[in-house]
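Trainee: sequence? don't have it. structure:
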């Protein structure tokens, strides 16, 4: 399998927009959605970013790398030193590194990456049927 980098770049940009939008409109969204949506979209962005970087990697491995990256970032939130907290205090640093460890984030990352992997596998299945 070889992923189309343009498609994955476009999806990454689209997901970033959706993630920022989910923060802007959080007051309108139900609490259940607010709890998981932003972090699920962040993980989806990591998946599409990995898909962009690793064009030929199987979906399962792309998902595992993405999930590992997300988990490492989340676990890093247990570490608080002045230098990293200063980075987290910036808008970009807070979006990338987060602020504090939450189990709900782990669940969100898993859901976001599982959804992306399922969509990719579904798209591959449809593509294979068309080629037959």
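Mentor: Received the coordinates, thanks. What you see is a predicted model, and the numbers here were worked out from it, not measured in a lab.

Trainee: only C-alpha atoms for contact and neighbour calcs from this point on.
Mentor: Noted.

Trainee: residues touching residue 114, list them.
Mentor: When contacts are counted by Cα atoms under 8 Å, 6 or more residues apart in numbering, residue 114 touches residue 63.

Trainee: Just give the nearest non-adjacent residue to residue 75, would you?
Mentor: residue 101 (6.5 Å; Cα to Cα, 6 or more residues apart in numbering).

Trainee: got the buried residues for the helix or strand hosting residue 21?
Mentor: Per DSSP states H and E, residue 21 falls inside helix 5-24. Neighbour counts over helix 5-24 (16 or more other Cα atoms under 10 Å) mark 5, 8, 9, 11, 12, 15, 16, 18, 19, 22 as buried.

Trainee: Comparison target, given below:
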């Protein structure tokens, strides 16, 4: 998870990397967090949970309540909560969560063999 965070932050600093990669890595990080919290639940549960969390955060960006705006102005919370709604972020979240899910599933299959 720490490596994912580092890659996500690095992706924001390098100009040649599309911003959607950072959003995808955000979804990967959330998937790993779900796997850590819900370690006894199925991989599918963690996939759906991570997508639900990412989508909720993204749709909350449509809400322009003064409290949320002030919270989003903090640099660290801006990274966690985002700044503005983009449909393309939802696609990046799906891709990132799917990649993490597939890596996790292949790891579990190779571990069983």
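Mentor: Everything's here; your move. Predicted, not measured: the structure shown is a model, and the values here were computed from it.

Trainee: which strands and helices sit next to the helix holding residue 21 of structure 1?
Mentor: helix 31-53 (3 or more Cα pairs under 8 Å, 6 or more residues apart in numbering; DSSP states H and E).

Trainee: Just give me the match in structure 2 for residue 81 of structure 1.
Mentor: Structural alignment places residue 81 of structure 1 opposite residue 65 in structure 2 (criterion: TM-score structural alignment).

Trainee: and that match, how many neighbours?
Mentor: 10 (other Cα atoms under 10 Å).

Trainee: tell me the contacts of the residue opposite residue 128 of structure 1 in structure 2 once aligned?
Mentor: By TM-score structural alignment, residue 128 of structure 1 lines up with residue 112 in structure 2. For residue 112 of structure 2, the contact set (Cα under 8 Å, 6+ apart) is empty.

Trainee: now residue 112 of structure 2: how far from residue 106 of structure 2?
Mentor: In this view, residue 112 of structure 2 and residue 106 of structure 2 are 10 Å apart by Cα to Cα, to the nearest Å.

Trainee: Check which residues of the helix ranked longest in structure 1 are buried.
Mentor: In structure 1, assigned by DSSP state H, the helix with the most residues is helix 103-131. Across helix 103-131 of structure 1, burial judged by 16+ other Cα under 10 Å covers 105-106, 108-117, 120.

Trainee: show me what contacts the residue nearest in space to the middle of structure 2?
Mentor: With distances taken as Cα atoms, centre = their mean, residue 27 lies nearest the centre of structure 2, 1.9 Å away. The contact partners of residue 27 of structure 2, by Cα under 8 Å, 6+ apart, come to 50, 51, 54, 92, 93, 94, 96, 97.

Trainee: can we see that at 7 Å?
Mentor: Neighbouring residues of residue 27 of structure 2 by Cα atoms under 7 Å, 6 or more residues apart in numbering: 50, 54, 93, 96, 97.

Trainee: Go through the residues you listed and name the one nearest residue 16 of structure 2.
Mentor: Relative to residue 16 of structure 2, the closest of the contacts of residue 27 of structure 2 is residue 96; by Cα to Cα it sits at 18.9 Å.

Trainee: Give the equivalent position in structure 1 for the residue nearest to the centre of structure 2.
Mentor: Aligned by TM-score structural alignment, residue 27 of structure 2 pairs with residue 43 of structure 1.

Trainee: now residue 83 of structure 2
Mentor: Using TM-score structural alignment, residue 83 of structure 2 lines up with residue 99 in structure 1.
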